[in-house]
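Colleague: would you be able to build a 3D model of this:
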Amino acid sequence: MSKLLLNLRNVPEDEADDVRALLDAQEIAYYETRPSLWGVSAGGIWVTEDAAFAAARHAMDDYQQQRSARVRAEYAAAKQAGTAETFVTLLRADPVRVVMSVLGILFALGLVTIPFFLLRR
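Modeller: Sure, this is the predicted structure:
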């Protein structure tokens, strides 16, 4: 029976490509499901054989540790160089999106606090 190795929800394409290459290099049989049209399912990478799943999981764990260390080092270097994304750089790059997000958050907070103010009497 097939087992899910990687859910592709919010996974960058380069990471999914790396996982596919990892499975190909280890000669582990897998298949991939695509996201549904309505966004119910995000798709995934599935290992077809139960016996190979433990090896795939171990290889995946090693890959994720290496990727985590690499991405953290890249972020630290960008932060040190002053090129890391901050709220101010995001605001300068896309002010409409930032303002709309803040307004949405304030609106949601307002809706949540309405019962408190109405029941306070």
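
Colleague: all contacts plus neighbour counts: C-alpha atoms, from now on.
Modeller: Fine.

Colleague: burial check on residue 30, number of neighbours?
Modeller: Other residues near residue 30 come to 20 when the count uses other Cα atoms under 10 Å.

Colleague: oops, could you answer that again for residue 104 instead?
Modeller: Neighbours of residue 104 (other Cα under 10 Å): 12.

Colleague: and this one, please, so the two structures can be compared:
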Amino acid sequence: MTTLLLNLRQVPDDEAEEVRALLEEHRIPFYETEPSLWGISFGGIWLSHPDDKDRAKALLERYQQERSRQQRERYAQARREGTATTLAQRLREQPLRALGVLIAVTGLLLVTLVPFLTLG
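Modeller: Okay, here's the model as predicted:
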């Protein structure tokens, strides 16, 4: 029986490629499923043999700890250099998206709170 090692939902392409390379380097057979057309499934990396599960999970855990450390260091350096993206920059880059989110949140709050506000 196959085992899902990594769900590819919100996984950057470079990370997925590094995981594939890690599995190939350690000769762990795997296959990959593609995301569905309708966005129900986001694809994944599956182990072909259940016997490899523990070894692959240990490798993946070490890899993710190292990647997490590297990403934190990159972000800290970007903040020191002043090149890290701020919320204000993102709002300026995508004003329509920000306005849409603000409208959606306001609408949800109104739908949620109006029944309670009109009770008394």
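
Colleague: TM-score for these two?
Modeller: After superposition, the two chains reach a TM-score (TM-score structural alignment, normalised by the length of structure 2) of 0.95; 120 aligned residues with a Cα RMSD of 1.0 Å.

Colleague: which residues in structure 2 form helices?
Modeller: Assigned by DSSP state H, the helices in structure 2 fall at 13-25, 53-81, 87-93, 95-117.

Colleague: mind listing what's buried in the first one?
Modeller: By 16 or more other Cα atoms under 10 Å, the buried positions in helix 13-25 of structure 2 come out as 16, 19, 20, 22, 23.

Colleague: ok, now how distant is the aligned residue in structure 1 for the fourth one from residue 64 of structure 1?
Modeller: I take that to be residue 22 of structure 2. Here residue 22 of structure 2 is matched to residue 22 in structure 1, going by TM-score structural alignment. Counting by Cα to Cα, to the nearest Å, the gap from residue 22 of structure 1 to residue 64 of structure 1 is 11 Å.

Colleague: equivalent analysis for residue 40 of structure 1, please.
Modeller: Distance of residue 40 of structure 1 to residue 64 of structure 1, computed by Cα to Cα: 26 Å.

Colleague: more crowded one of the two?
Modeller: Legend: neighbour count by other Cα under 10 Å for residue 40 of structure 1 and residue 64, higher for residue 64 (14 against 8).

Colleague: I appreciate the help and will end here.
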